[in-house]
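**Q** can you look at this prediction? I've put the sequence above it.
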Amino acid sequence: MPVDADPILEFARERGIQVIEDAAEAIGLDYKDRPCGSLGEMSIVSFYPNKHVTTGEGGMVLTDDDELATLCRGFRDHCFQAKKRFFHERIGWNFRMTNLQAAVGLAQLERLDESVTLKRAMGARYTKGLEGCATLQLPLAETAYAKNVYWVYGVVLRDECPLDAAAVMPKLGENKIGSRPFFYPMHKQPVFHDMGLFRDESHPNAERLAERGFYVPGGLTLTEEEIDRVAEVLRGVLES
């Protein structure tokens, strides 16, 4: 689900701040009447394998600004100059997508509406199977400004649950059910501590989500029977 973006955009606009939108997990998702990925001066989307549109790896930068678009195309392709190919005024990289990857992505883009419809049905099926489980917090189906496309189906163990994600996930694995933890908080990352950032900081909400949240299977080929089994096993783990 997207953040409520309008207050952020208004805050930035009043102060002359450019907004870069992280829409990595929001392909096919709308914020009010606008597609996610169109809200800031620039945005990024991800084509990692578990996204609604995938090219195996990689992603895309979106912008309406011609100058920024030219810069990004340069960084993607070694910053070659148009008139002097091997002459460089900036450092660039080889981030070019192959034609084969692009073809795979375009074919999936044509089926995006179908994929979103299927993902929403899968999310509703999971919710039906897990609702009423007192120790689970389930994802919202919609808010006042967006309707969930269930890029993944994430659950959070409530504080009254004696288990955390690290205890529940192996039990799912014993039943041949894969799962994935939530992202680890930035302020807990050693690489940033080595840079002198976030030291001695505490962010309880982020820490709680990392400790008590995880994702259940959500691939587009998952059947209703498989979803029902995941829900049944998870309930059994939590209610035993």
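**A** Yes, it's here.

**Q** only C-alpha atoms for contact and neighbour calcs from this point on.
**A** Fine.

**Q** now the helices for this protein?
**A** The residue ranges that make up the helices of the chain, judged by DSSP state H, are 5-15, 66-76, 99-109, 112-130, 165-174, 190-194, 204-212, 224-239.

**Q** can you redo those as a markdown table with mean neighbour count?
**A** Output for the helices of the chain, formatted as a markdown table (neighbours: other Cα atoms under 10 Å):
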| stretch | mean neighbour count |
| --- | --- |
| helix 5-15 | 12 |
| helix 66-76 | 15 |
| helix 99-109 | 14 |
| helix 112-130 | 18 |
| helix 165-174 | 15 |
| helix 190-194 | 12 |
| helix 204-212 | 17 |
| helix 224-239 | 16 |
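
**Q** against that first model, consider the following:
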Amino acid sequence: MSRIYLSSPDIGAREEELCVAALRSGWVAPLGPMVDAFEEALAHRCGRRHAVALSSGTAALHLALLELGAGPGTVVIVPTMTFVATANAVVYCGATPVFVDCDFIDGNLDPEMLEEALLSLRREGHHVAAVIAVDLLGHCANYARIEAICADAGVPLLADAAEALGARHGGRPAGSFGSAAILSFNGNKVISTSGGGALLTDDERLAERVRYLSTQAREPVAHYEHTEIGYNYRLSNILAALGIAQLERLDEMIARRRRLREGYSGVFTGVEGVDVFQRDGDADDNCWLTAILVDPVTARWKRDELATALSLSDVETRPLWKPMHQQPVFAGAPAFLRGNADRLFAVGLALPSGSALSDAEAGYVRGLIESFLFDRADRGALIDV
């Protein structure tokens, strides 16, 4: 059996059909009718008035932050439990990221810590340009509280829904929260355009500004004229064709990921010291990645032992995101912490969760885990004797 990855692209005949159609149309450069159709479909799916297809989720973060006012002399609140792109985009703007801890239950931005950070930063005289909330592993942040906190503080909210397309919170789709939201279509996401992302908003002016900046801030005249610094951030027509086909299949791909989570839940039911992360209250999640939390004292084995055993059988696993405040590049950055992100990083392990995983591959992975658990239980029994 070939190597089994965490979340490889799920590509089929429909994707090939639309990509060939895009190629034959002659629209092979950035922009074109497939981009327009993809943006319309994204906006509809996420309950937004506007969607702007871009070259990456990072590009969407960068442009959104610029338009929300992030720049030199400002700070932006960022969950410490996230991928580095969230924090990098803040630095691109010349602003300072301030890291805030997560809730241990779901790994998302802790509303109480957010309130504390906002009050403290204001007392110290900082201008908070924006708050970013991240929907970790496809589980939406607690927007019911976070939106209210940001509104009371008069600070715009940017929702990083890079991992959460298709998820919901309080009856609303991921991507519908905040002044703006972003999506990622990287190769390992729920849907993929190889590389790509999008900005979502109800603000027409914001959407048009992002379109303008993402096409090198070119003025609408016959010759090339530029009055602002712009960026080459637009999605190509061919990749948008791939995205349209993927979006058509989103629900079936989420259903497949959920079945994988249920399979893992069955394997770990009754195993002391092991919990399936985010399992409680996950009915609205997209199950992008299924992870487990291993208490090494109660389980009598460590997360890394299972990771090693699976790696020996060519199965990819990964710890949860290393918190931003632990990253060398952000050493010394201001942070408001309780230790929750540190603990999740120490005990969490993501397992193969991609919708492209076949039944045989999924069964193979579960069998490896069951063998590992049996061996550890047998070893524990011998130790007890």
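**A** Thanks, I have the structure now. Just so it is clear, the model here is predicted, and its values are computed rather than measured.

**Q** need the TM-score from the superposition.
**A** Comparing the two superposed chains by TM-score structural alignment, normalised by the length of structure 1, the resulting TM-score equals 0.89, with 236 aligned residues with a Cα RMSD of 2.2 Å.

**Q** identify whichever of the helices of structure 1 lies nearest to Leu138 of structure 1.
**A** Closest to Leu138 of structure 1 of the helices of structure 1, according to Cα to Cα: helix 112-130, at 7.0 Å.

**Q** distance from that closest one to the middle of the chain?
**A** In terms of Cα atoms, centre = their mean, to the nearest Å, the gap separating the centre of helix 112-130 of structure 1 from the centre of its chain is 16 Å.

**Q** state the span of structure 2 onto which that helix is aligned.
**A** Under TM-score structural alignment, the counterpart of helix 112-130 of structure 1 in structure 2 spans residues 250-268.

**Q** longest strand anywhere in structure 2?
**A** When every strand of structure 2 is counted residue by residue (DSSP state E), the longest turns out to be strand 127-134.

**Q** what span of structure 1 is that one aligned with?
**A** Counterpart in structure 1 of strand 127-134 of structure 2, with TM-score structural alignment as the criterion, is absent.

**Q** show me what that strand is packed up against.
**A** Secondary structure elements in contact with strand 127-134 of structure 2, counted by 3 or more Cα pairs under 8 Å, 6 or more residues apart in numbering; DSSP states H and E, are helix 57-68, strand 74-79, helix 111-123, strand 157-160.

**Q** just the ones you listed: most buried one?
**A** For these, the stretch with the most neighbours on average is strand 157-160, a mean of 27; neighbours defined as mean count of other Cα atoms under 10 Å.

**Q** that one vs structure 1, mean deviation?
**A** Compared with structure 1 after fitting, strand 157-160 of structure 2 has a mean deviation of 0.6 Å; criterion: mean Cα distance after the TM-score superposition for structure 1.

**Q** what's the matching range in structure 1 for whatever helix or strand Thr86 of structure 2 lives in?
**A** Using DSSP states H and E, the secondary-structure element containing Thr86 of structure 2 is helix 84-92. When structure 1 is aligned by TM-score structural alignment, helix 84-92 of structure 2 has no counterpart there.

**Q** and the most centrally placed residue in structure 1, how far from Ile44 of structure 1?
**A** Taking Cα atoms, centre = their mean, the centroid of structure 1 lies closest to Glu25, which sits 2.9 Å from it. Summarising the geometry, the distance separating Glu25 of structure 1 from Ile44 of structure 1, computed by Cα to Cα, to the nearest Å, is 9 Å.

**Q** Leu238 of structure 1 now?
**A** Distance, Leu238 of structure 1 to Ile44 of structure 1, using Cα to Cα: 37 Å.

**Q** same question for Pro35 of structure 1.
**A** 13 Å.

**Q** also Ala82 of structure 1?
**A** Between Ala82 of structure 1 and Ile44 of structure 1 the distance is 25 Å, computed by Cα to Cα.

**Q** looking at the two, which is more packed in?
**A** A direct count of neighbours by other Cα atoms under 10 Å for Ala82 of structure 1 and Ile44 places Ile44 higher, at 20 against 9.

**Q** can you pull the contacts of the equivalent of the more buried one over in structure 2?
**A** Per TM-score structural alignment, the equivalent position to Ile44 of structure 1 in structure 2 is Ile182. Residues in contact with Ile182 of structure 2 (Cα atoms under 8 Å, 6 or more residues apart in numbering) are 57, 60-61, 158-162, 175, 197-200.

**Q** which members of those are the farthest-apart pair?
**A** Leu158 and Gly197 (14.7 Å).

**Q** next one: Leu197 of structure 1 from Glu211 of structure 1, what distance?
**A** Using Cα to Cα, Leu197 of structure 1 is found at 22 Å from Glu211 of structure 1.

**Q** what of Pro217 of structure 1?
**A** Between Pro217 of structure 1 and Glu211 of structure 1 the distance is 19 Å, computed by Cα to Cα.
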